[in-house]
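# Test case, fold it:
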Amino acid sequence: MLKSDYYFELPQELIAQDPLEERTSSRLLVLDKRTGAVSHHGFREIGEFLRPGDCLVLNDTKVIPARLLGEREGTGAHVELLLLKRRSGDVWETLVRPGKKCRPGTRLTFGDGLLKAEILDTVEEGNRLVRFDYEGIFEEALDRLGEMPLPPYITHKLQDRNRYQTVYAKHEGSAAAPTAGLHFTKELLGRLEGKGIGIAYVTLHVGLGTFRPVKEENVLEHHMHTEHYQVSREAADTINRTKAQGGRIVCVGTTSCRTLESAAGEDGLVRPCSGDTDIFIYPGYRFRVLDALITNFHLPESTLIMLVSALAGREHVLAAYEEAVRERYRFFSFGDAMLIVDGGI
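Sure thing, here's the model as predicted:
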């Protein structure tokens, strides 16, 4: 399987730079995963494609303002830090730019010394282990100094950091938003529940893999980074009960999908658990839990377009993407949505 098999032409102007004023005003392309048929809708109509007894699975991770801009002590040279994962206490795994000048022992300062850091070590992929030094509470300093870690293809400044956060975000720890959830409002979720659609919350803290391109032409040689996830007893019971009663599991986003597929046994039952996952889903994968997927439009040659191709088939997905380009859908994090489902409702 080749990376180039998942390439498609995307005009630069279709990459959404800003969120829409109203979350639910995004568009929705519905793809029948069996036939490849597509239809065009507004996201407000999502309930028309869900049945009473179905269950939406949402990732309730919360994005932290993980991007820190500061300088190297002694030189004043600019440095940028992206927090990826808390290793222990005040020690974090980070992505540092420029990395060549930030060797172990280098000291950094942010916000006129409100937050200080020392580079401890260089680890996998050139990431740095950093220990922070501060007075008071780290989260308060981070909230004051940090910026939302928007993907590199978004060049506009985010005016309201809450727009890169789902309305149900709860557990802090992500370096990126689970963007399929950005289309939902509390009112829309309430209407869906009123229709008899269940909701289960799982947690996966989105990490560096979101930013890493696939470099190897042979996709099977690609290395996925681990991300921490958690599935509660309540969520597992809700999902298993839905399946037992004939309802469909509709994952909101690829992160929810990877969480469930990591937590499920060969028997398809989801077990309450927590841990780290590096699951890589690509065509040929047999889904254990997921029946349908709500997702955004992904980058060419990315692991995410490979995941949706595993669900609906590469030809169907690439044809749907070509249709989305023709119809001028908005792509990526702040873009429009796609529902991949078997048949209609």
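# When you work out contacts or count neighbours from here on, use the C-alpha atoms and nothing else.
Fine.
# Can you point out the buried residues in the strand of greatest length in the chain?
If you go by DSSP state E, the chain has its longest strand at strand 78-88. For strand 78-88, the neighbour count (16 or more other C-alpha atoms under 10 Å) marks 79-85 as buried.
# For the comparison step, fold the sequence that follows:
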Amino acid sequence: MKAIISRVHSGNKIKRTSGERVFDAVNVFIMIIWAVSAIYPFWYILVMSFNTGADAAAGPIWFFPRVFTLENYAFVFQYDRLHSAFIVTSLRCIVGPVISVFVTMLAAFALSKRFLPGRKTVLFFFMLPMFIGGTIISNYVVIAKLGLLNNFLVYVLPGAFGFFSMIIMRTHIEDLPPELQESATIDGAGYVRIFLQIILPLCMPIIAAFSFFAVVGNWLDYYTNLIYVTNRSLSTLQYVLYEIINRAEANTLIDYTKTSGAAQRRLMSMANNTVPTPEVIKMTVMVVVTFPLLFVYPFFQKYFVKGMLTGAVKA
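Model (predicted):
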């Protein structure tokens, strides 16, 4: 008791020992190292994207561009199909998550009813694809039979339902007080009204979390475009950026026959030391791909902990 009293200042603050100070200092040092190691790769990519290719090839760049330029971004953004690909990807990131979350929530709401006939059988068949997946050929045949080749719906329909997401949403719905649905049923509300006016509002945190996951998945996916879409007007941003990297490595970044006259004059008038190299083009493409998600993430961050944990643990 005397030891505790002796550690208290006149301001009712506990006096910290030298061991506690050392422990806090070590923790702060470790967190700083961890933060730098996590942030620096992004900073390095950003710095390289703003540096000229010839100067970047001359030696490593660590913290700031040695020769600042915006020509790397000019080369990437004047690619002939980049703007249409951005529109297609933006539509995909809007339509895809809406359909995915709505379909998954409908399935979760229905399967949360223990009196549903054949409930265990449906869960069993929903679970099978998690362990037994189709091959590329079988998936291609199914997509072709459904008429989704070179169709915008191929981006949103095949991935509209996720069993793992449905299980978490179903558990969250089951954790809600059953009296809410019972009282609504007594008042004459049907299942559609209960779902729209009670279940959806109470599931907004988990819906926001999975919506962000769906947006990220749709934004970063280029495999679907690579396998199922050959129509160039339906190309996604990731696939077009993939083409840009391939052309940069082959030293054929810009197809002069498909660029406008102003773009041709701009490219031909550039000095040789400002022409982007494949290395800086890769860094620029990574900035274009990654950084938009970094600006969107803070708006969804507050929903992650609550949204993921409320349906992950069964009380």
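# Can you calculate the TM-score here?
Scored against TM-score structural alignment, normalised by the length of structure 2, the superposed chains reach a TM-score of 0.28; 149 aligned residues with a C-alpha RMSD of 6.6 Å.
# hmm, back to that, residue 303 of structure 1: which of the buried residues of strand 78-88 of structure 1 is nearest?
Residue 303 of structure 1 lies nearest to residue 84 out of these, by C-alpha to C-alpha, at 18.8 Å.
# From residue 110 of structure 1, how far off is that closest one?
As judged by C-alpha to C-alpha, to the nearest Å, residue 84 of structure 1 and residue 110 of structure 1 stand 17 Å apart.
# go on, residue 276 of structure 1?
From residue 276 of structure 1 across to residue 110 of structure 1, the span is 30 Å (C-alpha to C-alpha).
# Counting neighbours, go ahead and name the busier of the two.
Set side by side, residue 276 of structure 1 and residue 110 show more neighbours around residue 110, with 22 against 15, by other C-alpha atoms under 10 Å.
# Is that one in contact with residue 133, as I believe?
No: applying C-alpha atoms under 8 Å, one finds residue 110 of structure 1 not in contact with residue 133, separated by 10.5 Å.
# Pull up the overlap in contacts between these two.
Counting by C-alpha atoms under 8 Å, 6 or more residues apart in numbering, the contacts common to residue 110 of structure 1 and residue 133 are residue 116.
# Please name every helix or strand in contact with the helix or strand containing residue 169 of structure 2.
Assigned by DSSP states H and E, residue 169 of structure 2 falls within helix 163-175. In terms of contacts (3 or more C-alpha pairs under 8 Å, 6 or more residues apart in numbering; DSSP states H and E), helix 163-175 of structure 2 is packed against helix 82-111, helix 119-131.
# if we go to 10 Å?
helix 82-111, helix 119-131, helix 200-202, helix 204-220, helix 278-309 (3 or more C-alpha pairs under 10 Å, 6 or more residues apart in numbering; DSSP states H and E).
# Residue 171 of structure 1: neighbouring residues, count only.
Close neighbours of residue 171 of structure 1, defined as other C-alpha under 10 Å, add up to 15.
# any idea how far residue 202 of structure 1 is from it?
For residue 171 of structure 1 relative to residue 202 of structure 1 (C-alpha to C-alpha), the value is 10 Å.
# Then residue 108 of structure 1?
35 Å.
# Of those two, which one has the most company?
The neighbour comparison of residue 108 of structure 1 against residue 202 (other C-alpha under 10 Å) goes to residue 108, with 27 against 22.
# ok so, going back, tell me which residues in the next helix or strand after the helix holding residue 169 of structure 2 are buried?
Of the helices and strands lying after helix 163-175 of structure 2 in sequence (DSSP H and E), the nearest is helix 178-186. Using 16+ other C-alpha under 10 Å as the test for burial, helix 178-186 of structure 2 gives 181, 184.
# What is helix 178-186 of structure 2 packed up against?
helix 191-194.
# Okay, buried residues for the helix it packs on please.
By 16+ other C-alpha under 10 Å, the buried positions in helix 191-194 of structure 2 come out as residue 194.
# Next up, identify which helix or strand residue 293 of structure 1 is on.
Residue 293 of structure 1 is located in strand 292-296, with elements delineated by DSSP H and E.
# let me redo that: residue 26 of structure 2
Here residue 26 of structure 2 sits within helix 18-49, counting by DSSP H and E.
# Tell me what angle that helix forms with helix 278-309.
For helix 18-49 of structure 2 against helix 278-309, the angle by axes from the mean of the first three to the mean of the last three C-alpha atoms, to 10 degrees is 130 degrees.
# Next SSE downstream of helix 18-49 of structure 2?
Toward the C-terminus from helix 18-49 of structure 2 - assigned by DSSP H and E - lies helix 53-58.
# Buried residues, the helix or strand just after that next one. List them.
On the C-terminal side of helix 53-58 of structure 2, the nearest following helix or strand under DSSP H and E is helix 71-77. Buried residues in helix 71-77 of structure 2, counted by 16+ other C-alpha under 10 Å: 71-73, 75-76.
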